[in-house]
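# Sequence below, structure please.
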Amino acid sequence: MEMASFTGFIKTLFYIILFYYLFKFLMRIFAPILMQKAVNKMQQKMQEQYRQQQEQQQDRTSQSQQSMPKEKKKVGEYIDYEEIK
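You can find the predicted model right below:
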């Protein structure tokens, strides 16, 4: 069996620390860019959903207007009287 050397341990520890700080540095640079892209993507999805809802609502109103029979002639206004005792 081969024993791990002290220099190999120090080298490994150095690489771990180096990669940690390198990752931390790169995240400071790229995290805002990635977050902005994610926000833009979500905003586009929400706008598309809003457009689809508006189109569906317009379709429903146009269909209901077409299916409704023409109104009959209005004879007058109806007034509801309350009985006072």
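# switch to C-alpha atoms for all contacts and neighbour counts from now on
Fine.
# middle-most residue in the chain, spatially?
Compute the mean C-alpha point of the chain, and by Cα atoms, centre = their mean the closest residue is residue 42, 4.3 Å away.
# For residue 36, see how far away that one is.
To residue 36, residue 42 is 10 Å away according to Cα to Cα, to the nearest Å.
# go on, residue 26?
Residue 26 is 16 Å from residue 36, by Cα to Cα.
# got it, and residue 4?
From residue 4 across to residue 36, the span is 46 Å (Cα to Cα).
# want to put them side by side, so please do this one too:
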Amino acid sequence: MEMASFAGFVKTLVYIVLFYYLFKFLARIFAPIIMQKAMNKVQQKMHEQAQQQQNYTNHHSQNQNSKTEIPREKKKVGDYVDYEEVD
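A predicted model of the protein is given here:
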């Protein structure tokens, strides 16, 4: 079994620190671009949904307006008679 050397440990720590700072640097550059694209995608989806809702509402209201409803007469079943009990 081989023992880990102090130089190997220091080398590993340097790699970890370099990777951390490289990641941090690249995140500062690319994060705003990625966020902007994500916001544009969300905005586009919201716009499409609003357009679909508006089209549905317009189509639905046009169908209601195009149908001329003929008022129907209510069926008269009969007169209401209030019965009183006679002793």
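# Run a quick neighbour tally on residue 33 of structure 1.
Residue 33 of structure 1 is flanked by 11 other residues according to other Cα atoms under 10 Å.
# Which strand or helix spans it?
Using DSSP states H and E, residue 33 of structure 1 maps to helix 6-67.
# Is there a neighbour count for residue 45 of structure 2? I'd like the number.
When neighbours are counted by other Cα under 10 Å, residue 45 of structure 2 registers 12.
# Please apply the same query to residue 8 of structure 1.
Residues lying near residue 8 of structure 1 (other Cα under 10 Å) number 10.
# Now do the same contact list for it.
The contact partners of residue 8 of structure 1, by Cα atoms under 8 Å, 6 or more residues apart in numbering, come to none.
# likewise the one 10 residues further on?
If you count contacts by Cα under 8 Å, 6+ apart, residue 18 of structure 1 has none.
# which position in structure 2 aligns with it?
Alignment note (TM-score structural alignment): residue 18 of structure 1 maps to residue 18 of structure 2.
# circling back: what's the average distance for the helix holding residue 33 of structure 1 when superposed on structure 2?
In the superposition against structure 2, helix 6-67 of structure 1 averages 0.4 Å from its aligned positions (mean Cα distance after the TM-score superposition for structure 1).
# and that helix, how far from the chain's centre?
On the basis of Cα atoms, centre = their mean, to the nearest Å, helix 6-67 of structure 1 is displaced by 10 Å from the centre of the chain it belongs to.
# Just want to know which of residue 4 and residue 36 of structure 1 has more residues nearby.
Of the pair residue 4 of structure 1 and residue 36, residue 36 is the one with more neighbours under other Cα under 10 Å, namely 11 against 8.
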